[in-house]
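Student: Sequence and predicted model, in that order:
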Amino acid sequence: MTSQADSSSPTTPEGMSDFTVLHRDFERFDEDDDVGPDGAAVARLAKKRGEAIARVCRILTDDRSRSRRPLRIVFLGKHGSGKSSFINSVGAAFSEEAWHEHAYTGYHGGSATPITIFTQRFEKCCNGTLERYQNVPLPTLIDVAGKMDIGDDKMEELLRLIFYGHIEEDSAIMKAYEFCERHTRDEIRAEYGTAYPEMKVDRVVFVASADDKIPEKLIGCVVRAARPLHFTDVKRSIPVFGVLTKKDKVSDPNSSEFKERKETFMRALGLHANRFLCCSNYCDDIDPEGKRTKRLNPSIDVPIVEFFEQRVFVVAEFFEQVCDSAQKVIQDKEELPGAKGQKAEKTRGRPGAVPEGQGELVTQIQTVWRDLGPMVQALVASVFVGVVVWMALYLLLVLPASGGFESTVREQCDKGNIKDRVILDACRAPPPTSPVWGTTFIAFSAAVGCLIYMILGRRP
């Protein structure tokens, strides 16, 4: 009877999404005796959490990842989305011990001013002091705080500064935005010309609330800033991921309203299913008595840790991180597109090298290129490569073949009355194959190779 009840009960691991076990577990927090079926389900999930963490560690320490640095993951979202709470939940999940407030959450008094207004970094998923992670390159989490509810050109410019490491740690983001509002692009990049390598972003996670309207304009700014539009920067697109928090506040996950909100979120970010997470955070709504500071609940932890199991999320791809010295040169000298900044020194001053602005025509071309979409971009790029290769080979092979000795022989053959035996033999020989066909074949092969390379390079 017990097994039958467990198979359909929401206390099984598969049915933990309604947080029945979570609330019961917190109610029995101080009891040391056997807590029955609920406790058994929690134990199974705790084991599942430990296994997931072990898999993440194996991914980060295998032969393909061992020489690569920890990635820097930035978390963005409008205020009240649960962004800082999610970072704290990540830290709790990987600690396997207790919840701690790393990223500050909430608001000042009864006002709408968020407590967290500065940019913060948390190494090793907020667990940098744990000995078991000392040799595991867990990602560094970057919390970009502030009322990021704006979706305009100035916010897009600010996001570029953030993604390319031109906003130093402990900076007030809204002050930077206010500066962007009052100044031109050249003035912005002169003021924020210094690059801080430790703040350059490798992954972007946009966080939104599952029970609130999706901020599509702000998401549009994030996507445009994270995915460079220049042809030469295609491989420097920063992968974007999405997290819907406050899943526990969704009364009916199967409702058309929630499904539409989820689809809107994924469509706006251009997400595949594996780059999306819907979860709940440790917060006062779930645990008003604060018992999470003593004991965790794996029903929250497991989905979060499993989200980190994606290699593309926690490990730099080969094209992102070149080995040894070449990789270091790229990281140290990479700059904001169109800017000529300087690497930050220990003084963290801003020398303010003025970058060259981009013209209106370039902006229009960028917009058109973005609207084409990844597949059409790959096709256009492959056709361009094919045409360039064909023209180069034509100039090198076909044109020279159309003159010289062969041209003279053809003229003599056409005139007739040939006395020179060498020319006579050449006239009797079958005409050579035109190099145009070989040139066309090589150009076509180059175009196909480019197409395959770009498609595979964009694969999640």
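Tutor: Noted; the coordinates are in hand. Values in this document were obtained by computation on a predicted structure and should not be read as measured data.
Student: all contacts plus neighbour counts: C-alpha atoms, from now on.
Tutor: Fine.
Student: where along this structure do the strands fall?
Tutor: 72-76, 120-122, 140-143, 194-195, 203-209, 240-245, 276-278, 342-343 (DSSP state E).
Student: which of those is buried the deepest?
Tutor: With neighbours taken as mean count of other C-alpha atoms under 10 Å, the strands of the chain reach their highest mean count in strand 194-195, at a mean of 28.
Student: what about that one, distance to the chain center?
Tutor: The chain centroid and the centroid of strand 194-195 are separated by 21 Å, computed with C-alpha atoms, centre = their mean, to the nearest Å.
Student: Output the contacting helices and strands for it.
Tutor: Judged by 3 or more C-alpha pairs under 8 Å, 6 or more residues apart in numbering; DSSP states H and E, the packing partners of strand 194-195 are strand 342-343.
Student: Need the contact partners of the strand it packs on.
Tutor: 193-197, 332-333, 351, 353 (C-alpha atoms under 8 Å, 6 or more residues apart in numbering).
Student: Alongside the first one, take a look at this:
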Amino acid sequence: MDQKRRLQAQIKDNLQKIGSRLNGRPMTVAFIGSVGVGKSSLINTIATAMGTGCWQQHAYTGGHGGQADPVTTVIRRYPQCCRPEEHRNPLFPTLIDVQGLPEHLEGPWSDVLSLLFYGRIPEEENLHDVIGYLQTRDDIRRPKYIRGRDRLKVDRVVVVASATQLLPVDLLQSIVEIARPIQGRSRRGIPIFGVMTKSDLVDPDVDTEYLQKEQRFKDILGLQGTPRFLRCINYCSDIDPDNNMIFQSYPYLDVPVLRLMTQICDPAIEVVHQREPYPYQHLTREKTFWILMAVVVIFLAFALLLR
């Protein structure tokens, strides 16, 4: 328990330093991955580890009997690590639970993820609705997601995969390209972290297939030789069949998560081009130019008629 308290104290100290850099707004951490890898369970585990009480289901979790149906269907934001009534500290991170992404980010999916990272998608929006809008939007109407909100900008990306599922290589590569672009109009680079959930269901000492998967996961995300990776065991009924977690917390689950959170909240890690505007703005400038031109033409036409 002493170790848990020390880590919590370190995180609080780190957040104070980060807060001044972000002009007093809380850091935003997005949890990204495919369907069913345990993103919502991880958020609940972090909330438990960061607090002093027991486990609670802040982010909705569950399964559909092996079907690939997502439990999280909209973007959900959880301020102050899901426990504003306990922390009462505006600098505690906001955790974003992102609905499961397809394994291949084709078509406008890359634009959707970029909009999310730049703080352009509001809370409780369904990403499939955003896809539908981008596919049908014309060049006349005002872009729906043109308004940015600084508090919604993503400052850390936690990529979540499952130790027991196939690695979505294409998805992982796409996330890296969007979060840390090296070419194109976007320049905002976001630090990436990686979590492998359900690690209690594999034995890394003998399971060579899992070790190869973990190695590939780290290679794609650029995590080799860094503490930005975690083999994670989430609070769930599998590790606590009697659900005693609703009455108590377990340090052996909390401490590894808190170690990762010290890295996520490390003030030495920064977003590259933090204030970079979303490149959507070039469309606005073009549209504004043509609107002004139309107004001038209409004004001249009326002037000629009145002569």
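Tutor: In hand now; what should we look at? Being a predicted model, the structure only gives us computed values, none of them experimental.
Student: would CSV of the strands of structure 1 with distance to R185 of structure 1 be doable?
Tutor: Listed next are the strands of structure 1 as CSV, based on distance: least, C-alpha to C-alpha, whole Å:
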stretch, distance to R185 of structure 1
strand 72-76, 22
strand 120-122, 25
strand 140-143, 25
strand 194-195, 15
strand 203-209, 23
strand 240-245, 25
strand 276-278, 33
strand 342-343, 17
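Student: and T363 of structure 1, which of those is closest to it?
Tutor: Distance to T363 of structure 1, taken as C-alpha to C-alpha, is lowest for strand 240-245 among the strands of structure 1, at 22.2 Å.
Student: what's the closest one packed up against?
Tutor: strand 203-209, helix 256-269, strand 276-278.
Student: so it corresponds to what in structure 2?
Tutor: Alignment of strand 240-245 of structure 1 against structure 2: residues 192-197, by TM-score structural alignment.
Student: That stretch vs structure 1, mean deviation?
Tutor: Overlaying structure 1 shows stretch 192-197 of structure 2 at a mean distance of 0.9 Å from the equivalent residues (mean C-alpha distance after the TM-score superposition for structure 1).
Student: what sits up against that stretch?
Tutor: So stretch 192-197 of structure 2 is in contact with 37-38, 42, 156-163, 176, 179, 214, 218, 221, 223, 228-234, 264, going by C-alpha under 8 Å, 6+ apart.
Student: related to what we said a few turns ago, quick one: which of the strands of structure 1 is nearest S7 of structure 1?
Tutor: Here strand 276-278 is closest among those (C-alpha to C-alpha), at 23.8 Å.
Student: Please work out which residues of structure 2 line up with that closest one.
Tutor: So strand 276-278 of structure 1 sits over residues 229-231 in structure 2, by TM-score structural alignment.
Student: And for stretch 378-394 of structure 1?
Tutor: Using TM-score structural alignment, stretch 378-394 of structure 1 pairs with nothing in structure 2.
Student: Would you mind listing the buried residues in that stretch?
Tutor: Residues of stretch 378-394 of structure 1 classed as buried by neighbour count (16 or more other C-alpha atoms under 10 Å): 378-383, 385-387, 389-390, 393-394.
Student: residues in contact with whichever residue in structure 2 pairs up with V205 of structure 1?
Tutor: Using TM-score structural alignment, the partner of V205 of structure 1 in structure 2 is V158. By C-alpha under 8 Å, 6+ apart, the contact set of V158 of structure 2 is 29-32, 192-195.
Student: For Q3 of structure 2, which non-adjacent residue is spatially closest?
Tutor: In space, and not counting its chain neighbours, Q3 of structure 2 is closest to V255: 7.3 Å by C-alpha to C-alpha, 6 or more residues apart in numbering.
Student: Please pull up the equivalent of that neighbour in structure 1.
Tutor: Checking TM-score structural alignment: V255 of structure 2 goes with V302.
Student: for structure 1, longest helix please?
Tutor: Identified as the longest helix of structure 1 according to DSSP state H is helix 36-61.
Student: Identify each buried residue in that helix, please.
Tutor: Quick answer for helix 36-61 of structure 1 (16+ other C-alpha under 10 Å): 37-39, 41-42, 44-46, 48-50, 52-53, 55-57, 59-61.
Student: repeat for stretch 155-172 of structure 1
Tutor: Applying 16+ other C-alpha under 10 Å to stretch 155-172 of structure 1 flags 155-169, 172 as buried.
Student: from those, which two are the most distant?
Tutor: Checking the buried residues of stretch 155-172 of structure 1 with C-alpha to C-alpha, the most distant pair is E156 and E169, at 19.2 Å.
Student: what sits against P79 of structure 2?
Tutor: Here P79 of structure 2 is in contact with 92-95 (criterion: C-alpha under 8 Å, 6+ apart).
Student: let me redo that: F265 of structure 1
Tutor: By C-alpha under 8 Å, 6+ apart, the contact set of F265 of structure 1 is 214, 216, 242.
Student: Apply 10 Å and report the result again.
Tutor: Residues near F265 of structure 1 by C-alpha atoms under 10 Å, 6 or more residues apart in numbering: 206-208, 210, 213-216, 219, 242-244, 259, 271, 276.
Student: Then R151 of structure 2?
Tutor: Contacts here follow C-alpha under 10 Å, 6+ apart; on that basis R151 of structure 2 touches 22, 25-28, 94, 118-119.
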